[in-house]
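S.K.: Sharing a sequence plus its predicted fold:
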Amino acid sequence: MATLLHRLGLTAYRRWPLVIATWVVLFIALGASVAAFSKPMSDSFSIPGIPSEKAADMQAELFPGAPDPSERATVNVVVAAPAGEELADREWTKATGALVEELSGLPQMPDTPLADPVTAAEQQRQQIVEAAKEAGGDVETAEANAAALSPLSDDGRVGTITWDFAVESVADVKPSTIEALEDVMAEARDSGLTVEANGSGSAGIPEIGGSSELIGIAVALVVLVLTFGSLVAAGLPIVTAAVGVGFGVTGISLMTAFTDIGSTTPLLATMIGLAVGIDYCLFILARFRAEMEHTSDRQDATGLAVGTAGSAVVFAGLTVLIALAALSVVRIPFLTSMGIAAAGTVLVAVLVALTLLPALLGMLGSKVFAGTIRRYRPARDHDGRILNNGVRWARLVGKQPLAVVALVVIALGSLAIPMKDLHLAFPTDSTASPATTQRQASDLVADAFGPGRDAPLLLVVDGRDVPVDERQAAYGEVVAWAAGQDDVRNAQVAGQNEDGSGAQVLVTPETGPEDTATEDLLTNLREGQADIEQSTGAEIGVTGTTAIFTDVSERLSDALPIYLLVVIGLAFILLMIVFRSILVPLTATLGFLLSVLATLGVTVAVFQEGTFGLVEGQPIVSFMPIFLIGLVFGLAMDYQVFLVTRMREAHVHGMSTRDAVVDGFRNSARVVAAAAVIMISVFAAFMLIDEPIVKSMGFALAVAVFLDAFVIRMALVPALLYLMGEKAWWLPAWLDKLLPNVDVEGEKLQRGTGGELVPDEATPGKHAADRQPV
């Protein structure tokens, strides 16, 4: 591989106008295809196979006109009179009437007229009570059912005005509509009312990134300037990463012509594409500068940099591709599309690093390190080799490697302890930032109506196999069974289809959507489902937004071990090919697991338990652990490959394991540290967004990169290599024959006395230990 990539680097350097022109033409063609064929992104939340989705399919069959809860753009405007007063008071009746009139004039409103909470509550009560009287039901129960659904609180102070925007999905709600809603609420507040809004249609599709990404890029630029001491060289990784992300995101837009792509899909692709794009260019460019110490021929330096560091880029990229593509094992469509899209962006980043970067080096020529702000004059050791902080640190670890291993394991193990209390849940309005109107509206509803008002469960009852004259009794039995469960505030028939063959039973819990008691209620309903089905003869399913989110969380939790097994198993094989060793890949993967467990423990302590009071304690978003593993595993293997391949390279060319470890740190530690600092900055910048979920994601990713890069790769791995000695590179002879020899270290490349590259065959019989290390 090193020989092939060496030739590729030389060709790209020599033919730089053609290579750059090819990339430009490809981007123009891709952009034109997007303009001609792309379609709007979808936000469908269909998860095949989960119980709530099966119940939703049964609901759609029995109630063909029922809207998909995941597509409804629901808005719930919550109004409250001042403390001690009621909305029925004359002053507040006038104010809420004016609010209703203004809301009715919003864009994208449905044809159904709105009513103020006081009027709507009385109308609803009368309808429910009259229906009960006509059916010969219990009026007292009807009154209780009306109170459970009432848009007006018991004390008359808080009310709700609810509707669905007339759109096909939440993504179709225009930003101008949201702005108009916010203006109407602001005007109503001037009257003295408290007015807030929640619901899926109250905020549209959030835009995450922008300024945070710019902050991360700015920090990356500073780190690159300090690393290379040159403004031009510092800008190259930023430029190439931007090209890779641009191609990736544009390609995602084109894929909408062939399949449904979620509107949040570009987020992961941008995050990981920016990360690896900077990393891959940084490693090759750093190797190029190192080669310029041995030769004045930039073309040869470019070829050797692409042949050696480029080989590491290829295998590092493959580990990231595995981690992202393996998200498909979770069997959640939106995660699969995000993983595949991000994997495509990583593939582009690898191609950019291997072709566009050497072409840019050819174009810039002697100006690659122009704009110098600091001369590169490394100190020299007694043997003439570079003496830097990487060498000093490697030697320090080598003095007491066993103590370093014990300290790392104990420290990270202690940080991992809080993970035993990990509680996963999907984000809701009740877990939004306290400063948002969605959170304030949810708090008002929870105080006035109980937290369960925002966590309804829907029982779909299929009575087609029940005799017609027994269906009403069967539905009543289902209601009584549901109402008898622990932590149920109310259960009632919310509607029947035209022929009475199906019913919907609305169950209002005592607790909110993120509460474990609500999850327990869902579990109890499903565990008792078989008995009530046998008793009534009807088929029952539980669905609704709360049930769907809970099922997705469970699917993610169940898939996590399988995902880990697939990712680590495939990466282990790949790393065996790279390092020609069993123990080195083993220590790499076990170290990664240790850093991930510690990261999850720290995240639980800070964000779930509210330790230090930095944020309000709340459940960890369900997809965070699997995203954390996918993203950080890719970056961790990047650092492992780039650091340890230099050690392997030195060992292949004759050094002992101890000397090879020091030499690997001499050549790669500074660059790996710079890459890690850049990624930490990029991820930490997301903590500046006033959104708890995004804060926790940014925090977890930043902590994970810090622990893996600086604690695992820089401390645990070299300490273990010191302890294992020559056994670190042990590989059974039979396995050595099975594994392909890809020559990542560039063993077939060597440098002549004048610095030029000469083929290995030119010096037959020359042992690897006699060659000048490359």
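M.R.: In hand now; what should we look at?
S.K.: going forward, measure contacts and count neighbours with C-alpha atoms only.
M.R.: Noted.
S.K.: Let me see the contact set for Val644.
M.R.: Val644 makes contacts with Val661, Gly664, as judged by CA atoms under 8 Å, 6 or more residues apart in numbering.
S.K.: Sorry, slip of the keys, the one I care about is Ser656.
M.R.: Glu726.
S.K.: can you give me the helices in the stretch 251-400 of the chain?
M.R.: 265-291, 298-325, 333-351, 357-364, 389-399 (DSSP state H, counting those that start in this stretch).
S.K.: and after the last one, which helix or strand comes next?
M.R.: Moving toward the C-terminus from helix 389-399, the next helix or strand (DSSP states H and E) is helix 401-416.
S.K.: and the angle from that following helix to helix 389-399?
M.R.: 100 degrees (axes from the mean of the first three to the mean of the last three CA atoms, to 10 degrees).
S.K.: helices and strands around helix 401-416, which ones?
M.R.: helix 583-603, helix 717-724 (3 or more CA pairs under 8 Å, 6 or more residues apart in numbering; DSSP states H and E).
S.K.: how distant is the last one from the center of its chain?
M.R.: In terms of CA atoms, centre = their mean, to the nearest Å, the centre of helix 717-724 is set 33 Å apart from its chain centre.
S.K.: do the same with stretch 133-152
M.R.: For stretch 133-152, the distance to the chain centre is 45 Å (CA atoms, centre = their mean).
S.K.: Tell me how far the residue positioned nearest the centre of the chain lies from Asp708.
M.R.: In the chain, the residue lying closest to the centroid (CA atoms, centre = their mean) is Phe627, at 4.4 Å. According to CA to CA, to the nearest Å, Phe627 stands 16 Å off from Asp708.
S.K.: Next up, a structure to set beside the first:
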Amino acid sequence: MESLARFVIRHRLLVVLGWLVLMVAGGSTAGTVTDRLTFDFSLPGQPGYEAEVDLIETFGASTADTLVPVLTVPEGSTVADRSADVAGVFDAVRAAVPQARVVDLASTGDARFVTDDGRSTFALVQGPLPEGFGPGLETTLQPAFEQAAAAAGMDTGLTSYVLLSAGGETEGPSVLVETLFGAVGALAVLVFVFASFLALVPLLIAAVSILTTFLLVLGLTYLTDVSFVVQFLIALVGLGVAIDYSLLLVSRWREERAHGRGNDEAVVIATRTAGHAVLASGVTVAISLLALVVVPVPFLRSMGLGGMLIPLVSVAVVLTLLPALLSKIGPRVDWPRIRHDAVAARGWTAWARLVVRRRWIAAGVALVVLGLVIAPVFGLKIGQANTGSLARSGPSFDALQTLEDGGVGSGVLTPIELLVPDGQAGTAAETAAGVDGVRMAVLGGSRNGTTVVDVVPVGETVDSASNEVVDDVRTAVEAATGGEVGVAGTGAVVQDYFRAVYDNFPYVLGLIALITFVLLVRTFRSLLLPIKAVLLNLISLAAVFGAVTYFWQEGHGSDALFGVSATGALTFWLPVIIFAFLFGLSMDYEVFILARMREEYDDTGSTSAAVVTGLGRTGRLVTSAALILFFSFAALASSPGVDIKVLGTALGVGILIDATLVRALLVPALVSLLGKWNWWLPAGLARVLRVEPSPLHDERPLVVPVEERPLAQA
């Protein structure tokens, strides 16, 4: 590290120009990167996905979002009275969207397409697989539907799960406003930390890191498909880790200058000490994200590959560009120097001493509070949010209300599609219709010897609890037809994700834990500290999911703060994204704190002194970094979509829980309790990992500086 720092200082102009070129190139190609990202949620080899592929290839229609147009005749008449007009309206829909599959009362003759009051009827419309999240088939269907209905003197409505997910008529701030909110919050925290123009430097480092990462991801898109989710990882995680790493190195540089070091020498020492922690943290986060490649889901694998680049680029920028800038302009931008760093923060030092003196109480309080926060996680359901939490107003909500008031359940939004040979279609439909929890089963069309049977459940099939009807239908129909049946639809997709992601997730956790443990053993030269770090990270994540379950799934507070009812489940892709974000960011904080504690222990031989000085020096940095990320995630939570609100609040609350309860209370308490055993690394293991061993030594007493003792003891 020292050699790297001296090399950068000697060639700082070339270093700055090199990163400037990469930043400009990244900025100019950012739009191209976004266009090349994919919306591939495929699950190769999973039965629901393979049935979906067959449905698309045979009928040209996908179950990604089933549109449900609702037609209501005037008072005093019924659908039966106006059957010809009703059929004409839906024929107009077929003509407007010839690429779609339309199933309605006229095409099936099934009276269960009509509400209990006889005045409303609906159709199931499935179009080609969407290529993104923009407007889809509804932009063509709705005008034609409304025009034909108006000509017949009827009222219309259009609903679907995706339309409800958009939040009805709810509008949120633009991406630009959200970004500005996060940036202003970050700048405010940085100004508080540095109290000088130096606060702008971490933001500059973050900008270079993010834009350079976009440039590298552009190259990656020519080698493999990269999920659109990666762009959000780059923006949010890139902002977080780049500022975190910058905070650590800049703060150490200021500390060394306050101790009388020359500017370049302060840069070298900061890079050697804080830079070592930055490198260890970045590599740990990168390898942890890369572990996602073991999950047999393409978009998660691409997240692992793309996400790996974020911390690696941030580390490279912080260890090269930042020392070059500090060497050249650091003292000039560090003005006015209102805050001085010659000694550790008094507040954090006093807090650390209190934790050391009352270590058992501190550990007990932290564990009890975390236990209470974690408790709801045992009721966590994974699937999709129920329709009751998606929208409370707007045309899509009103259309669904019309159906529900007429006795048609929300299962109409998540039909189950069965693919069977033509000769067994009648048997399959009759059998499926007799399954408990099914409203109706109708023949939806035949092509190339295959018939699709549309099975409409009473309730929506969006999570593990409501998905039982999918298994019941599959079992009953396969028994009646004597062979395997293709089952597609939302419920089948949820089941696929359970099998592909969550059945393999323990292996991912195990791999990440093992890799993280090995890397941290090398970083801390300790056996117990890495074990504790991994366990506390998992505890912190459990607390986040417990809080999300309590707040969103069970609805304790979501209605009051966001006007959203209990979701009933956590959307199946959210836990993986939350894990990918928070595991790395939480490990950053752990490495920052423990690396400084290790350094102080090596200097003093006292665990108590290591805890007091280590937390005194890093506590403000960690909480400041957490606040910066909290502002970014709070802006994300202001978006109109329910899933994005859940993601934003989960990440924001997760960062705060980790930086306060875990890192500021539980970590120092446990380090203090474990004493000299924290620092033990057996010689045999040290040889295997090619690091210096750390034998056990007797503890030295904590020495309180004279100026910090009470007056009576001075």
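M.R.: Arrived safely, thanks for sending. The shown structure was predicted, so the numbers you read here are calculated from the model rather than taken from an experiment.
S.K.: Quick check: TM-score for this pair?
M.R.: TM-score for the superposed pair, counting by TM-score structural alignment, normalised by the length of structure 2: 0.85. Supporting figures: 682 aligned residues with a CA RMSD of 3.9 Å.
S.K.: still on that earlier bit, looking at the helices of the stretch 251-400 of structure 1, which is buried most?
M.R.: helix 298-325 (a mean of 26; mean count of other CA atoms under 10 Å).
S.K.: what does Val479 of structure 1 align to in structure 2?
M.R.: Taking TM-score structural alignment, Val479 of structure 1 has Ala429 as its aligned residue in structure 2.
S.K.: ok, and the closest non-adjacent residue to its match?
M.R.: Spatially, and ignoring its direct neighbours in sequence, Ala429 of structure 2 is nearest to Ala441 (5.3 Å; CA to CA, 6 or more residues apart in numbering).
S.K.: and that neighbour, what element?
M.R.: Assigned by DSSP H and E, Ala441 of structure 2 falls in strand 438-447.
S.K.: and if you look at Phe517 of structure 2?
M.R.: Per DSSP H and E: helix 505-524 holds Phe517 of structure 2.
S.K.: Which secondary structure elements does that helix sit against?
M.R.: So helix 505-524 of structure 2, by 3+ CA pairs under 8 Å, 6+ apart, packs with helix 263-290, helix 528-548, helix 574-604.
S.K.: Please convert these to CSV, extending it with distance to Leu312 of structure 2.
M.R.: Formatted as CSV, those follow (distance: least, CA to CA, whole Å):
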stretch, distance to Leu312 of structure 2
helix 263-290, 6
helix 528-548, 21
helix 574-604, 12
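S.K.: in structure 1, what residues pair with stretch 612-622 of structure 2?
M.R.: Counting by TM-score structural alignment, stretch 612-622 of structure 2 corresponds to residues 662-672.
S.K.: The matching stretch: average distance to aligned residues in structure 2?
M.R.: Superposed on structure 2, stretch 662-672 of structure 1 shows a mean distance of 1.3 Å to its aligned residues (mean CA distance after the TM-score superposition for structure 1).
S.K.: how much space between the match of Val479 of structure 1 and Arg474 of structure 2?
M.R.: For Ala429 of structure 2, the distance to Arg474 of structure 2 - CA to CA - is 12 Å.
S.K.: Would you map the strands across the stretch 551-700 of structure 2?
M.R.: Along the stretch 551-700 of structure 2, the segments classed as strands by DSSP state E, counting those that start in this stretch run 570-571.
S.K.: in it, which spans are helices?
M.R.: 558-562, 574-604, 607-636, 642-657, 667-674, 683-689.
S.K.: Deepest-packed of those, please.
M.R.: Greatest burial across these, using mean count of other CA under 10 Å, falls to helix 607-636, with a mean of 25.
S.K.: helices and strands around it, which ones?
M.R.: Checking 3+ CA pairs under 8 Å, 6+ apart, helix 607-636 of structure 2 ends up next to helix 175-194, helix 229-258, helix 346-357, helix 574-604, helix 642-657, helix 667-674.
S.K.: which residue packs closest to the alignment partner in structure 1 of Leu661 of structure 2, ignoring adjacent ones?
M.R.: Taking TM-score structural alignment, Leu661 of structure 2 has Val711 as its aligned residue in structure 1. Using CA to CA, 6+ apart and skipping residues adjacent in sequence, the residue nearest Val711 of structure 1 is Val408, 7.1 Å away.
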